[in-house]
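Peer 1: 3D model of this:
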Amino acid sequence: MSAPAALITGGTSGIGKATAELLHSRGYRVMVTGVDHVTGAELPEDVVVVRADARSLRDIDDAMDQARRHFGSLDLLFLNAGISRPGPMETTDEDTFDALFDTNVKGTFFTLQKALPLLNQGGSVVITVGAGEGIGAAMTAAKGALLPLVRSLALELAPRRIRVNAVSPGLIETPAYSKMGVSKEMIDSWARDVPLGRVGAPADIAEAVAFLASDAAGYITGDNLTVSGGIGVHARP
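Peer 2: Next comes the predicted model:
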């Protein structure tokens, strides 16, 4: 019996890369896609790395062809590719709006659509949803579209015993923050508002994804696992 196979979009840095490393260490055959360059020294040698833009259906098709060629089928699809463009409505232009929806929503939808023929019965799909509220109307809308999508897909794919769940990271220190110009000092100041008292690591999300993909989560579908160190938890009187 061959080892399980996982395809991770947005897998060349941050959360996706940490998940690739964790799954590989647990015996998965792993393929990652992304637009960032990754050298062989940054991921295990036998992890398949494919350059693909989540906004491009042609790139998605090419990635699926490679997944079919390398693995034949998939047991886990981790849809992690996404971008952040925070900002108020007044300064959001059309290009920013389109980029948010093309990457976060369109890319997620069509990658899953094109991966469906490869997903084994009983397989798992995990989608990174993340937070959007409070960081701009366009980003909130793009992120907010994903959770209803997860619930709808969970129902649609249940007859094939394919489970679909979301993972919602809280404050996780990834390269995305530096791309947005957020300093280490600012991240550390935000950490003071986290009940557990620290910034999360990509490995924290990787563990959540591995759980949702495992048999231990075999009766969980259409759900959203929040990994936030307690952000959003309110004490009741």
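Peer 1: only C-alpha atoms from now on, for both contacts and neighbour counts.
Peer 2: Will do.
Peer 1: gap between Leu7 and Ala141?
Peer 2: 26 Å (CA to CA, to the nearest Å).
Peer 1: and these two? which has more neighbours close in?
Peer 2: The neighbour comparison of Leu7 against Ala141 (other CA atoms under 10 Å) goes to Leu7, with 28 against 16.
Peer 1: just want the most central residue of the protein.
Peer 2: When CA atoms, centre = their mean is applied to the chain, the residue found nearest the centroid is Asn80 (2.0 Å).
Peer 1: for the longest helix belonging to the chain, which helices and strands make contact with it?
Peer 2: In the chain, with assignment by DSSP state H, the single longest helix is helix 57-71. Packing contacts for helix 57-71, counted by 3 or more CA pairs under 8 Å, 6 or more residues apart in numbering; DSSP states H and E, involve strand 29-34, helix 107-115.
Peer 1: second chain to compare with the first, below:
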Amino acid sequence: MTTPEHTSPHDETQMALDNPVTRYPKIEPPKQDQPEPGLDAKLEPRADHGEDSYQGTGRLKGRKALITGGDSGIGAAVAIAFAREGADVAIAYLPAEEEDARKILRAIEAEGRQAVALPGDLLEVEYRNALADEAARQLGGLDILVNNAGKQIAIERLEDLSDQQVIETFQVNILAMFAITRAALKHLPQGASIINTTSVQAYEPSPTLLDYASTKAAINAFTKGLAVQLAPRGIRVNAVAPGPIWTPLQVSDGQPKEKLPKFGHNVPLGRAGQPVELAPAYVFLASAESSYVIGETLNVNGGKATP
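Peer 2: Presented below is the predicted three-dimensional model:
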């Protein structure tokens, strides 16, 4: 008979485990609106990028990474995690996101790593074509590329979805990915890693996100095809497919305003994810631990069924 003061190792393990349902709060965001692109500094509630929780173990020591959309949301969480794993990090972001970017740049520097700011607009061909070269110049090389920046605007009816919005969404989400990756290849050595951010929307498109979902499906195809092309060169290409993650994208017309209070409640875990919960997936795909992982789309979506 086991007394309370003589617990088994199994009991101790159970006591130490985190319940994924309750590890992060089930948020019910108030209806709110920000002009595109949105700022984490004004997000209610604020997103968790791992500032106080992510602990590195040196898995990316000496690596040099470029992350697009690295000022907030998933990109910011990845930037912090990479720095705590030992990497120097350049982040690309819109000039309007400077307030958020400065916070993340300070977090990178706090880990004793080099932080490079690369503000600009991916709609501008000259900027996106030069981005990888500038990152490599300032970092002294480049061996990780995270294509993460995205544009998402919800439109209820196809009749109201303009050609201009479709063009801009494709330019930012997928055409810029082609351009940045193409330019980065002259810098990426054997052992380098490219990680693209796709979405559960590629498999289960929301009727209000037709253009966005279409780009995410294209990113999956781009990832898998490029992975086969670059594998013989020793460069691995993979993707991460987030589910509903709480970021400024959602309040800058990324979701219908009336749906914000229940955002993410429809997944099996019953809550939206936090950006920090994506960071370990990117660290894994960037590190040598995933050396035999090629063309994978790693789903981090709270339990949504995917192919």
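Peer 1: follow-up on the earlier one: check the mean deviation of the longest helix of the first structure from the second structure.
Peer 2: Average distance, helix 57-71 of the first structure versus aligned residues of the second structure after superposition (mean CA distance after the TM-score superposition for the first structure): 2.3 Å.
Peer 1: following that helix, which helix or strand shows up next?
Peer 2: Next along the chain after helix 57-71 of the first structure, taking DSSP states H and E as the criterion, comes strand 74-79.
Peer 1: spell out, range by range, the helices that occur in the first structure.
Peer 2: Ranges of helices within the first structure are 14-25, 57-71, 94-101, 107-115, 137-144, 146-157, 175-179, 184-191, 202-213, based on DSSP H.
Peer 1: kindly reformat the helices and strands packed on helix 57-71 of the first structure as TSV and extend each row with mean neighbour count and distance to Glu94 of the first structure.
Peer 2: TSV is the format used below for those (neighbours: other CA atoms under 10 Å; distance: least, CA to CA, whole Å):
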stretch	mean neighbour count	distance to Glu94 of the first structure
strand 29-34	25	24
helix 107-115	19	18
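Peer 1: mind putting these into a markdown table with distance to Gly218 of the first structure?
Peer 2: Shown next, in a markdown table, are these (distance: least, CA to CA, whole Å):
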| stretch | distance to Gly218 of the first structure |
| --- | --- |
| strand 29-34 | 20 |
| helix 107-115 | 20 |
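Peer 1: any idea how many residues pack against the counterpart of Thr221 of the first structure in the second structure?
Peer 2: Under the alignment (TM-score structural alignment), Thr221 of the first structure pairs with Ile294 in the second structure. Look at Ile294 of the second structure: counted by other CA under 10 Å, it has 21 neighbours.
Peer 1: my read: Ile294 of the second structure touches Ala231, true?
Peer 2: Yes: in this structure, Ile294 of the second structure is within contact of Ala231 by CA atoms under 8 Å, at 7.3 Å.
Peer 1: which residues are in contact with each of the two?
Peer 2: Common neighbours of Ile294 of the second structure and Ala231, using CA atoms under 8 Å, 6 or more residues apart in numbering, are Val237.
Peer 1: what sits against the alignment partner in the first structure of Leu209 of the second structure?
Peer 2: Matched to the first structure by TM-score structural alignment, Leu209 of the second structure sits across from Gly136. By CA under 8 Å, 6+ apart, the residues touching Gly136 of the first structure are Pro86, Gly87, Pro88, Met89.
Peer 1: ok, now how distant is Gly136 of the first structure from Pro86 of the first structure?
Peer 2: 5 Å.
Peer 1: Ser183 of the first structure now?
Peer 2: For Ser183 of the first structure relative to Pro86 of the first structure (CA to CA), the value is 15 Å.
Peer 1: the two: who's more crowded?
Peer 2: Higher neighbour count among Ser183 of the first structure and Pro86: Pro86, with 19 against 12, using other CA under 10 Å.
Peer 1: the more buried one matches what in the second structure?
Peer 2: Pro86 of the first structure maps onto Ala154 in the second structure, by TM-score structural alignment.
Peer 1: my guess is that match contacts Thr208. True?
Peer 2: Yes: Ala154 of the second structure is within contact range of Thr208, at 5.0 Å (criterion: CA under 8 Å).
Peer 1: gap between the match of Leu209 of the second structure and Glu173 of the first structure?
Peer 2: From Gly136 of the first structure to Glu173 of the first structure the distance is 20 Å (CA to CA).
Peer 1: who touches the residue nearest to Gln255 of the second structure when sequence neighbours are not counted in this structure?
Peer 2: Here the nearest residue to Gln255 of the second structure in space, its sequence neighbours aside, is Ala154; by CA to CA, 6 or more residues apart in numbering that works out to 5.5 Å. Going by CA under 8 Å, 6+ apart, Ala154 of the second structure touches Thr208, Leu209, Asp253, Gly254, Gln255, Pro256.
Peer 1: the third one and Thr247 touch, don't they?
Peer 2: Think Asp253 of the second structure. No: using CA under 8 Å, Asp253 of the second structure is not in contact with Thr247; the gap is 11.7 Å.
Peer 1: which of those two has more residues huddled nearby?
Peer 2: Neighbours per residue (other CA under 10 Å) separate Asp253 of the second structure from Thr247, with Thr247 holding more: 25 against 20.
Peer 1: what's the more buried one aligned with over in the first structure?
Peer 2: Match for Thr247 of the second structure (TM-score structural alignment): Thr174.
Peer 1: the top strand by length along the first structure vs the second structure, mean deviation?
Peer 2: Assignment by DSSP state E gives strand 119-128 as the longest strand of the first structure. Compared with the second structure after fitting, strand 119-128 of the first structure deviates on average by 0.7 Å (mean CA distance after the TM-score superposition for the first structure).
Peer 1: so which bits of that strand are buried?
Peer 2: Applying a neighbour-count criterion of 16 or more other CA atoms under 10 Å, one finds Leu119, Asn120, Gln121, Gly122, Gly123, Ser124, Val125, Val126, Ile127, Thr128 buried in strand 119-128 of the first structure.
Peer 1: ok, stretch 146-162 of the second structure next?
Peer 2: Those would be Val146, Asn147, Asn148, Ala149, Gly150, Lys151, Gln152, Ile153, Ala154, Ile155, Leu161, for stretch 146-162 of the second structure by 16+ other CA under 10 Å.
Peer 1: go on, stretch 200-219 of the first structure?
Peer 2: Applying 16+ other CA under 10 Å to stretch 200-219 of the first structure flags 200-210, 212-213, 218 as buried.
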